[in-house]
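Chemist: prediction below, plus the sequence it came from.
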Amino acid sequence: MKQFKNILCIVDLEKGHKQVLERAVTLAENNHANLTVTTVASSSSTNIGVLERAFISTDLQVTILNNFKQELENLVKPYCQGINIETRILTGTPFLEIIREVLRNAHDLVIKCPASRDWLGHLFSSDDKNLLRKCPCPVWMVRPNTGESFDRVLAAIDLNDSYPSKELKTRHFLNEMVMDLGSSLVVSEFADLHVVHAWEAVGESELRHGAFMQRPADEVNAYVDQARQHHTQLLDTFMKEINNKLGEDTANYINPRLHMTKGSVCKVIPELAKELQVDCIVMGTVARTGVPGLFMGNTAETILDQLECSVLAIKPSDFVTPVALED
């Protein structure tokens, strides 16, 4: 199962969010990983954007950043007994500086709380979504005010085999990663794992109700049943592959509950998450391959806008962030 070795935890010194730090510490301890805890001081919060033009501003800038550093060190001090924690202050646009920190130090996981709700009331802000779109490593967004541990984790997989062959390989890798990380998470949290695959019979609505394509009900029912059997076989085959990789003992211990739900993935995943009261969803955020400039698919964005739980989002191993170390 996936073992993170170089974790980056983002904390908000004003809001606290101690639970995200505690989760990062626990994960680092369990994985014997390096842990860096940082906060991002925006230009507005440090006044650097205005003061840097003044000759006398340098000392004040240093004082402000030193205060941030001291606050951060005080925050992590109680957790340093059994683990070495490095602290760092970043300045600038949060999502950009977080990604640059990932690039500089090869972090393999970012864990943070959502910054704040957006103007529509969505859990994930514009800055959060930019981080989810463009960060090259997995991003774990931990919902504020969650319990000490998760009870239920939902792994969202896409086994649709109608994609082009190159994209099928990418999505198969993501499905494996989703299951790997989901399995690791439930073992760490002593939680239940649920696995969802949403499926549809393409063209069913037109065949039932279309003006030009309408077919007899028994024919459409037979077609839908055939699609259901096909997706059942896809799910069975994939889960056998995953169980073989996990090993019999681990697979039996995790014992995931499978949900093969008919409907649009944009509706199925949020509705199932709400029905099951899941604490965290593990999902891929890959866009369709071959679409320049598109880093997170519309499907993933639509799902994220409907969620009220934590999210662990992953991308393909060959994903290249558009963010550069230097402007």
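Modeler: Arrived safely.
Chemist: please count neighbours and contacts with C-alpha atoms only from this point.
Modeler: Fine.
Chemist: now do the contacts for Val187.
Modeler: Listed by C-alpha atoms under 8 Å, 6 or more residues apart in numbering, the contact set of Val187 reads Ile254.
Chemist: state the distance from it to Thr250.
Modeler: 9 Å (C-alpha to C-alpha, to the nearest Å).
Chemist: any common contacting residues for the two?
Modeler: Joint contacts of Val187 and Thr250 (C-alpha under 8 Å, 6+ apart) do not exist.
Chemist: could you say which helix or strand contains Lys2?
Modeler: Following DSSP states H and E, one finds Lys2 outside all helices and strands.
Chemist: can you give me the distance of it to Gln70?
Modeler: Here Lys2 is placed at a distance of 33 Å from Gln70 (C-alpha to C-alpha).
Chemist: now do the same for Leu312: helix, strand or coil?
Modeler: strand (DSSP: H, G, I helix; E, B strand; the rest coil).
Chemist: show me the contacts for it.
Modeler: So Leu312 contacts 138-141, 280-283 (C-alpha under 8 Å, 6+ apart).
Chemist: please name the nearest non-neighbouring residue to it.
Modeler: Leaving aside its chain neighbours, Leu312 sits nearest to Trp140 (4.2 Å; criterion: C-alpha to C-alpha, 6 or more residues apart in numbering).
Chemist: A strand includes the one you found, no?
Modeler: Yes: counting by three-state DSSP, one finds Trp140 located in a strand.
Chemist: what helix or strand does the residue lying closest to Arg257 once chain neighbours are set aside sit in?
Modeler: By the measure of C-alpha to C-alpha, 6+ apart, the closest residue to Arg257 outside its immediate chain neighbours is His194, 4.7 Å from it. Applying DSSP H and E as the criterion places His194 in strand 192-199.
Chemist: what's that strand in contact with?
Modeler: 151-160, 182-183, 186, 228, 231, 235, 254-265, 268-269.
Chemist: quick one: which of those residues sit in strands?
Modeler: Of the contacts of strand 192-199, the ones assigned to strands by DSSP state E are 152-157, 257-262.
Chemist: how about the helices in the stretch 101-250 of the chain?
Modeler: 126-134, 165-189, 204-209, 217-246, 248-254 (DSSP state H, counting those that start in this stretch).
Chemist: ok so, going back, if we take the contacts of Leu312, which one ends up nearest to Phe95?
Modeler: Nearest to Phe95 among the contacts of Leu312: Val139, at 11.4 Å, using C-alpha to C-alpha.
Chemist: re the thing from before, what two of the contacts of Leu312 have the greatest distance between them?
Modeler: Pro138 and Cys280 (13.9 Å).
Chemist: quick one: secondary structure of Gly9?
Modeler: To be clear, residue 9 is Cys; Gly isn't right here. The local conformation at Cys9, judged by three-state DSSP, is strand.
Chemist: tell me which residues touch it, please.
Modeler: Applying C-alpha under 8 Å, 6+ apart to Cys9 gives the contacts 20-21, 24, 35-38, 110-112.
Chemist: go again with 6 Å.
Modeler: 37, 110-112 (C-alpha atoms under 6 Å, 6 or more residues apart in numbering).
Chemist: ok so, going back, distance of the residue nearest to Leu312 relative to Ile314?
Modeler: With distances taken as C-alpha to C-alpha, Trp140 is found 9 Å from Ile314.
Chemist: below is an additional structure, to be compared with the one above:
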Amino acid sequence: MIKYRNILVVIDPLHDTQAALSRAVFLAQKEDKAKIKALLTIYDFSYEMTSMLSGEEREAMRSGVIEERNVWLNEIIATYQSSGIEIETKVVWNNRLYESVIQEVLDFGHDLVVKATHPHPTLQSIIFTPNDWHILRKCPTPVMMVKEHDWPTKGKIIAAIHAGAEDEDHHKLNQKIAQETKDLSKLLDAEVHIVTAYPSAPVNIAIELPDFDPLKYNKNVMEFHKKALDKFVDEQFEQAVTKHLEEGLPDDVIPEVASQINAEIVILGTSGRSGFSAALIGNTAEHVIDQLDCDLLALKPHNFVSPFEK
């Protein structure tokens, strides 16, 4: 089984240590004939605002900066020569990193994007959507957000699913998550954990309806999700898996379980929500990412179309 043949790594221009590149090389070494492209996106507004220079002179300055960063990037790549993996380098001038990443995926058919991520201040995340969020929402291929930690042998993978979903799109996304989890667990010889969250009784209902029994409600909801989770695991997994059914919001449950079991990676689906609702609400992948101490692999629904596709 060859899972990832053509990996795109987003290079961090501010650090010599590249966690995303290390992770991509690790994955590529598990494959046969896998290749990596290291993409560095750079931009400096000062070169655009130098009005005393002609367009030709500004272009020459840009070319000089790109060449300088190319040398830096090749020095980093040289440290991975012993890996035996083919690593191509590319430096592009673009003031929107996420656009260059997604365009590269669309132009060259990359089957995985790997990017290191760092915590985002909550207020900043709401007002100025980080590149991570744009890539998670708009990139059509699986996106792996990497944090600084090791992937030990016999590690743990979490598949986060919506077991109680009743619509076809959610079922298909759950199946996609299951398949990715099975493939990655074989590749890494990892232990599989399935996590699903179920909602507790709304407080306002308990207040407004005196006869409402929240304990009975919670028990019924839990049993419904347990039956759905058991059915999903029986249908999708032949190997032994550990199931986690927890009351609460996925945004809280997933990081809690990941921390408890010391997971290496969480695999989940992302809606690709965009526009005003995305700016204010985001989605589970975005809410979870800052709370995780491990990697995140986000998958798109089967019918997802990137807004960058023509």
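Modeler: Ah, there it is. Predicted model, so just to flag it, every value in this text is computed and none were measured.
Chemist: fetch the TM-score of the aligned pair.
Modeler: Here the TM-score for the pair of chains, by TM-score structural alignment, normalised by the length of structure 2, is 0.83; 300 aligned residues with a C-alpha RMSD of 3.1 Å.
Chemist: thinking again about what came up before, among the contacts of Leu312 of structure 1, which recur in structure 2?
Modeler: Here is what carries over to structure 2 from the contacts of Leu312 of structure 1, by both residues aligned by TM-score structural alignment, their matches' C-alpha atoms under 8 Å: 138-141, 280-283.
Chemist: is it possible to get CSV of those that adds neighbour count and distance to Glu29 of structure 1?
Modeler: Shown next, in CSV, are the kept ones among the contacts of Leu312 of structure 1 (neighbours: other C-alpha atoms under 10 Å; distance: C-alpha to C-alpha, whole Å):
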residue, neighbour count, distance to Glu29 of structure 1
Pro138, 22, 18
Val139, 22, 19
Trp140, 24, 17
Met141, 23, 19
Cys280, 27, 21
Ile281, 28, 23
Val282, 26, 21
Met283, 25, 24
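Chemist: which one of the residues you listed is nearest to Leu123 of structure 1?
Modeler: Met141 (10.1 Å).
Chemist: against Phe108 of structure 2, how distant is the aligned partner of that closest one in structure 2?
Modeler: Per TM-score structural alignment, the equivalent position to Met141 of structure 1 in structure 2 is Met145. Note on Met145 of structure 2: its distance to Phe108 of structure 2, by C-alpha to C-alpha, is 20 Å.
Chemist: and for Glu68 of structure 2?
Modeler: Taking C-alpha to C-alpha, one finds Glu68 of structure 2 at 25 Å from Phe108 of structure 2.
Chemist: again, but for Tyr43 of structure 2
Modeler: From Tyr43 of structure 2 to Phe108 of structure 2 the distance is 22 Å (C-alpha to C-alpha).
Chemist: now Pro210 of structure 2
Modeler: Pro210 of structure 2 sits 60 Å away from Phe108 of structure 2, going by C-alpha to C-alpha.
Chemist: and for Asp211 of structure 2?
Modeler: 60 Å.
Chemist: Ser125 of structure 2 too?
Modeler: Distance from Ser125 of structure 2 to Phe108 of structure 2, counting by C-alpha to C-alpha: 30 Å.
Chemist: higher neighbour count, these two?
Modeler: The neighbour comparison of Ser125 of structure 2 against Phe108 (other C-alpha atoms under 10 Å) goes to Ser125, with 18 against 10.
Chemist: what sits against that one?
Modeler: By C-alpha under 6 Å, 6+ apart, Ser125 of structure 2 has no neighbours at all.
Chemist: Gln260 of structure 2: neighbouring residues, count only.
Modeler: Per other C-alpha under 10 Å, the neighbour tally for Gln260 of structure 2 reads 9.
Chemist: what about it, which helix or strand?
Modeler: helix 250-261.
Chemist: read off where that helix ends up in structure 1.
Modeler: Helix 250-261 of structure 2 corresponds to residues 265-276 in structure 1, going by TM-score structural alignment.
Chemist: what about Gln233 of structure 1, distance to Met239 of structure 1?
Modeler: Taken as C-alpha to C-alpha, the span from Gln233 of structure 1 to Met239 of structure 1 is 10 Å.
Chemist: neighbour count winner among the two?
Modeler: Set Gln233 of structure 1 next to Met239 and count neighbours by other C-alpha under 10 Å: Met239 wins out with 18 against 12.
Chemist: what residue of structure 2 matches up with that one?
Modeler: By TM-score structural alignment, Met239 of structure 1 lines up with Val233.
Chemist: equivalent analysis for Gln306 of structure 1, please.
Modeler: Under the alignment by TM-score structural alignment, Gln306 of structure 1 pairs with Gln291 in structure 2.
Chemist: contact partners for that match?
Modeler: Contacts of Gln291 of structure 2 (C-alpha under 6 Å, 6+ apart): none.
Chemist: I'd like to know how far it sits from Lys147 of structure 2.
Modeler: Distance from Gln291 of structure 2 to Lys147 of structure 2, counting by C-alpha to C-alpha: 11 Å.
Chemist: which non-adjacent residue is nearest His110 of structure 2?
Modeler: Asn6 (5.0 Å).
Chemist: wait, that neighbour sits on Gly109?
Modeler: No: Asn6 of structure 2 is beyond contact range of Gly109, at 7.5 Å (criterion: C-alpha atoms under 6 Å).
Chemist: more crowded one of these two?
Modeler: Per other C-alpha under 10 Å, whichever of Asn6 of structure 2 and Gly109 has more neighbours is Asn6, with 19 against 13.
Chemist: please tell me how far that one sits from Ala228 of structure 2.
Modeler: Asn6 of structure 2 is 35 Å from Ala228 of structure 2, by C-alpha to C-alpha.
Chemist: can you check Met144 of structure 2 too?
Modeler: 28 Å.
Chemist: what of Ile261 of structure 2?
Modeler: From Ile261 of structure 2 to Ala228 of structure 2 the distance is 23 Å (C-alpha to C-alpha).
Chemist: looking at these two, which is more packed in?
Modeler: Neighbour totals were compared for Ile261 of structure 2 and Ala228, and Ala228 leads with 18 against 13 (other C-alpha under 10 Å).
Chemist: in stretch 47-55 of structure 1, what's buried?
Modeler: Neighbour counts over stretch 47-55 of structure 1 (16 or more other C-alpha atoms under 10 Å) mark Ile48 as buried.
Chemist: now do it: distance from first to last residue.
Modeler: End to end - C-alpha to C-alpha - stretch 47-55 of structure 1 spans 14 Å.
Chemist: just give the closest residue to Pro307 of structure 2, not the sequence neighbours.
Modeler: Lys138 (6.6 Å).
Chemist: what about that neighbour, neighbour count?
Modeler: Lys138 of structure 2, neighbours per other C-alpha under 10 Å, totals 23.
Chemist: mind putting the kept ones among the contacts of Leu312 of structure 1 into JSON lines with distance to Asn243 of structure 1?
Modeler: Formatted as JSON lines, these follow (distance: C-alpha to C-alpha, whole Å):
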{"residue": "Pro138", "distance to Asn243 of structure 1": "23"}
{"residue": "Val139", "distance to Asn243 of structure 1": "25"}
{"residue": "Trp140", "distance to Asn243 of structure 1": "24"}
{"residue": "Met141", "distance to Asn243 of structure 1": "27"}
{"residue": "Cys280", "distance to Asn243 of structure 1": "21"}
{"residue": "Ile281", "distance to Asn243 of structure 1": "20"}
{"residue": "Val282", "distance to Asn243 of structure 1": "18"}
{"residue": "Met283", "distance to Asn243 of structure 1": "19"}
